[in-house]
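Participant: Next input, structure requested:
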Amino acid sequence: MSVQSVEVLVVGGGQAGVAMSAHLSERGISHVVIERDRIAEAWRTGRWDSLVANGPAWHDRFPGQEHTVAGDLFPTKDQIAEYFERFAERINAPIRIGVTVTAVRKHIGRAGFHVETTGGVYDARFVVAATGPFQIPAIPQVVPEDAGVHQLHSRDYRNPEALPAGGVLVVGAGASGSQIADELARAGRDVWLAVGPHSRPPRSYRGRDFTWWLGVLGLWEQTTPPGGGDHVTIAVSGANGGETVDFRTLASRGVRLVGRAEAYSDGTMHFAPDLLNNIERGDADYLGMLEDCDRYVERNGLDLPEEPDAFVLDPYPPDALDPVQELELLEAGVTVILWATGYRTDYSWLQVDALDAEGRPQHERGISTEPGVYFLGLPWLSRRGSSFIWGVWNDARFISEQIEIQRNYFAYEPCGRLDGDERIERPSDDLTASTTNSDDGSVSYRAVGEGALR
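Facilitator: All right, here's what the predicted structure looks like:
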């Protein structure tokens, strides 16, 4: 079997892989992007029909290319997929679609990696895992498959009409769960929503979208999740033109609220008595951000309209004050459990020393513990914005810089002992070396030139 040689092999052709290709091309680094489906396939078939971006078009994009919708609107999932397709075509990205990477192994006795795919074998000097965080649906092992209720993950939800008749219990009240519960309620379905701890920012305040506020307040640059967790559930939505998620509003539309789903037994779902506390903490997060915004406006003398009504919260819904802790599903007419409980990663194909015992990436800002392997597109890879479209663009730039630095190190060759002071210039990759003979006859080396100093 013939082996194709490439300097960088990028696994994944979504937003991370396309961004990586753009930066590698800009630096003149040969590469190939391997995508098992189509470009940005997860946006096409891994989302529900009505999904829109959680950020407006002016914000959630790559530099130099606009969306096809006006700046303050929220692109649909299909418009986002088309956006990445157009961008990849514009930069002439070397993407091989319909090819799956099955194994990456380190070469023995030499640098680089042996990469096996369904489209052939590659010899790659560097590997970038750009498959993102949305790989395998994470469904808690709570309700057995034979419980007599239809179960699905939010990835497989499409629209209310595609679900079996009856009530729906949505587990998880982040961006996906809160939007799906609202859509189901608007469609006339009986809905129960299990609400856990979450962050609940205002969709907009004083005429500015929350993405703008996170930017000027420096919150996109946070390097550690609030509370130290790997992931913080954010209840935010661009649906219906963009609305602040408020569980009081959902309750007023008929959604029954419960606490975290804890256990299941004999047809009954059991919930934690934490609903009120979770709502209170979400409210505190919301109000605290409003106060931070006001302080920023005052400190910078901005002429933004005041919005005192934003601080006025409706009374807690009855379910929060008298929480339901047990729900007999059939008696309540619940025929569907929809798990909006996130995803887990699958790096079983990455057979190198870059994962911990649980298969999670080990890295520092995307640089893995296995030299030559990099991660891209993960939440909090370097900061809060890493998994967003514009954030992955900046992380890809950093990874491309690191790859170029390593290329320059590999291009270096020792100059040997020289007589007198000399400067030896080498044409490869802007890397030059200067050597100096000292009085005692020893030789010192120093790298000079743009490539060596990055």
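
Participant: When you work out contacts or count neighbours from here on, use the C-alpha atoms and nothing else.
Facilitator: Noted.

Participant: What residues does Leu217 make contact with?
Facilitator: Asp292, Cys293, Tyr296 (CA atoms under 8 Å, 6 or more residues apart in numbering).

Participant: ditto for Phe87
Facilitator: Taking CA under 8 Å, 6+ apart as the test, what Phe87 contacts is Val18, Gln65.

Participant: So it: helix, strand or coil?
Facilitator: Taking DSSP: H, G, I helix; E, B strand; the rest coil as the rule, one finds Phe87 in the helix state.

Participant: Likewise for Asp346?
Facilitator: Under three-state DSSP, Asp346 comes out as coil.

Participant: List of residues touching the helix or strand hosting Ile337?
Facilitator: In this structure, Ile337 is located in strand 334-339 according to DSSP states H and E. Residues outside strand 334-339 that contact it (CA under 8 Å, 6+ apart): 139, 148-154, 163-172, 177, 329.

Participant: rerun at 7 Å
Facilitator: Residues outside strand 334-339 that contact it (CA atoms under 7 Å, 6 or more residues apart in numbering) are 139, 149-154, 166-172.

Participant: Pick out whichever of these sits closest to Thr68.
Facilitator: Set against Thr68, the nearest of these by CA to CA is Ser154 (26.7 Å).

Participant: circling back to that earlier point, can I get the contacts of strand 334-339 in CSV including secondary structure?
Facilitator: Below are these laid out as CSV (three-state DSSP):
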residue, secondary structure
Ile139, coil
Val149, coil
His150, strand
Gln151, strand
Leu152, strand
His153, strand
Ser154, helix
Gly166, coil
Gly167, strand
Val168, strand
Leu169, strand
Val170, strand
Val171, strand
Gly172, coil
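
Participant: to compare against the first, here's another:
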Amino acid sequence: MAVEKVEVVVVGAGQAGIAMSEHLGRHGVRHLVLERARIAERWRSERWDSLVANGPAWHDRFPGMEFPETGPDGFAHKDQVADYFAAYAEMIAAPIRCGVAVRQVTRLAGRPGFRVETSDGVIEASYVVAATGPFQTPIVPASVPAEAGVLQIHSSAYRNPDQLPPGAVLVVGAGSSGAQIAAELLEAGRRVFLSVGPHGRPPRAYRGRDFCWWLGVLNKWDAEAVPGSEHTTIAVSGAHGGHTVDFRKLAARGMTLLGRTLSFQDGAMVIDDDLARNLAQGDANYLSLLDEADAYVARNGLDLPEEPAARIIGPDPACVVEPIRTLNLEEAGIATIIWATGFTADYGWLKLDAFEADGRPRHTRGVSVEPGLYFLGLPWQTRRGSSFIWGVWYDAGYITDHICKQRGYVAYRPAETPVRAVA
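Facilitator: Have a look, this model is predicted:
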């Protein structure tokens, strides 16, 4: 059987793969996008029912298309986001093959390029772009044994309050997913415990502008990674038209806040004594952005309404003043633990020398140490905005430019008569 050949194979048809396809198509680079399921599958089947985008539609989109239903300041529902990517792929005529799983990628022996083994046959490619993103394998700590008698699910498996058994819920992790899921459960009348670790807590909006706008004009989206920044948890929400996540207000409505969850012993969760410190860190992050925004308004003479109420930090609730250090699951009536503890990447299908000992890709701005291999959609790949919809679009342009430069080198042939240097 003849082996199919193509210049670039892009693995994954989410936001990264579609962005990559647009840029490659513009440059006339022949390519294929391989997707094991459907376009934007994770938006469709690995998110909770009520999820909306964390950024407004005017910001979290590709340059070539607006969201048709939300209006510029709305927050698109997860299904609208998936439909948006499908429509975008159709608009640019992206060469996507759905239902094709990539099983492994290896170097071709004795010649340049890669052998891509798929569920639909073998493809040879000069370049491979891993556009599968960072959210592949859910992280579920093994601290609570099955015999503890509680349902344990990752946030990617949560859909709605009705899927959970009656009883209280412990949500571990207070980034955007954990905070939003905990708030939804509280609204549904559940007793909720939320384990809060170190985090950033930007305002949803300030002085009439969304925080996405503020991060833009303050040049924070283009900030490059500093040690530790790529692991910073951000708590922000687009739910109910968008609002600032305020853990103290959630506690005032009945949610019990906890520090970081450390371990499980004798039927109880052991909790760190860091809740007040973590909340203070989030407050400092919040207030610092307000300070920078106010300075920007004054420096540029903008007519934006002052918002002194935004600086009011509410009193510490009882669960902060007298923090819980041991949480007995049975005594608290906890029937479910939701682990909003993030993901790890799975690049086991890339049989190439391109990874650190811990599995992280070795790359510079998405350009792998393995020539011809690229990564796209990683957090902080080139800047703070890299894993966002609009940010991945710009990173795809950078990688496409790099591929085109490499094509030029490969195509170069020296002149038959060497050009002599002038003495």
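
Participant: TM-score them against each other, please.
Facilitator: TM-score for the superposed chains, counting by TM-score structural alignment, normalised by the length of the second structure: 0.98, backed by 422 aligned residues with a CA RMSD of 0.9 Å.

Participant: do you know how far Ser178 of the first structure is from Gly55 of the first structure?
Facilitator: Separation of Ser178 of the first structure from Gly55 of the first structure (CA to CA, to the nearest Å): 16 Å.

Participant: Which parts of the second structure are helices?
Facilitator: 15-26, 41-45, 78-91, 176-187, 211-217, 247-252, 275-300, 318-321, 389-411 (DSSP state H).

Participant: Tell me roughly how far the fourth one lies from the first structure on average.
Facilitator: Superposing on the first structure places helix 176-187 of the second structure at an average distance of 0.3 Å from its equivalents, by mean CA distance after the TM-score superposition for the first structure.

Participant: same question, the fifth one
Facilitator: Once the two models are superposed, helix 211-217 of the second structure sits on average 0.2 Å from its counterpart in the first structure (mean CA distance after the TM-score superposition for the first structure).

Participant: Contacts only, for the residue sitting nearest the centre point of the second structure.
Facilitator: Centroid-nearest residue in the second structure, with CA atoms, centre = their mean: Ser387, separated by 5.4 Å. Residues near Ser387 of the second structure by CA under 7 Å, 6+ apart: Gly377, Leu378, Pro379, Trp380.

Participant: which residue lines up with it in the first structure?
Facilitator: Using TM-score structural alignment, the partner of Ser387 of the second structure in the first structure is Ser387.

Participant: State the distance from the closest residue in space to that match that isn't next to it in sequence to Trp212 of the first structure.
Facilitator: In space, and not counting its chain neighbours, Ser387 of the first structure is closest to Pro379: 4.8 Å by CA to CA, 6 or more residues apart in numbering. When distance is defined by CA to CA, Pro379 of the first structure is 19 Å away from Trp212 of the first structure.

Participant: And those two? Which one has more around it.
Facilitator: Pro379 (20 against 16; other CA atoms under 10 Å).

Participant: coming back round to it: just among the contacts of Leu217 of the first structure, which is most surrounded?
Facilitator: Within the contacts of Leu217 of the first structure, most neighbours by other CA under 10 Å means Cys293, with 19 neighbours.

Participant: hmm, back to that, for the contacts of Leu217 of the first structure, which one is nearest Ser50 of the first structure?
Facilitator: Closest to Ser50 of the first structure, out of all of the contacts of Leu217 of the first structure and judged by CA to CA, is Cys293, at 30.7 Å.

Participant: what's the spacing between that closest one and Gly218 of the first structure?
Facilitator: Taking CA to CA, one finds Cys293 of the first structure at 11 Å from Gly218 of the first structure.

Participant: hmm, back to that, got JSON lines for the helices of the second structure, with distance to Ala130 of the second structure too?
Facilitator: Below are the helices of the second structure laid out as JSON lines (distance: least, CA to CA, whole Å):
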{"stretch": "helix 15-26", "distance to Ala130 of the second structure": "8"}
{"stretch": "helix 41-45", "distance to Ala130 of the second structure": "16"}
{"stretch": "helix 78-91", "distance to Ala130 of the second structure": "18"}
{"stretch": "helix 176-187", "distance to Ala130 of the second structure": "25"}
{"stretch": "helix 211-217", "distance to Ala130 of the second structure": "27"}
{"stretch": "helix 247-252", "distance to Ala130 of the second structure": "37"}
{"stretch": "helix 275-300", "distance to Ala130 of the second structure": "33"}
{"stretch": "helix 318-321", "distance to Ala130 of the second structure": "44"}
{"stretch": "helix 389-411", "distance to Ala130 of the second structure": "11"}
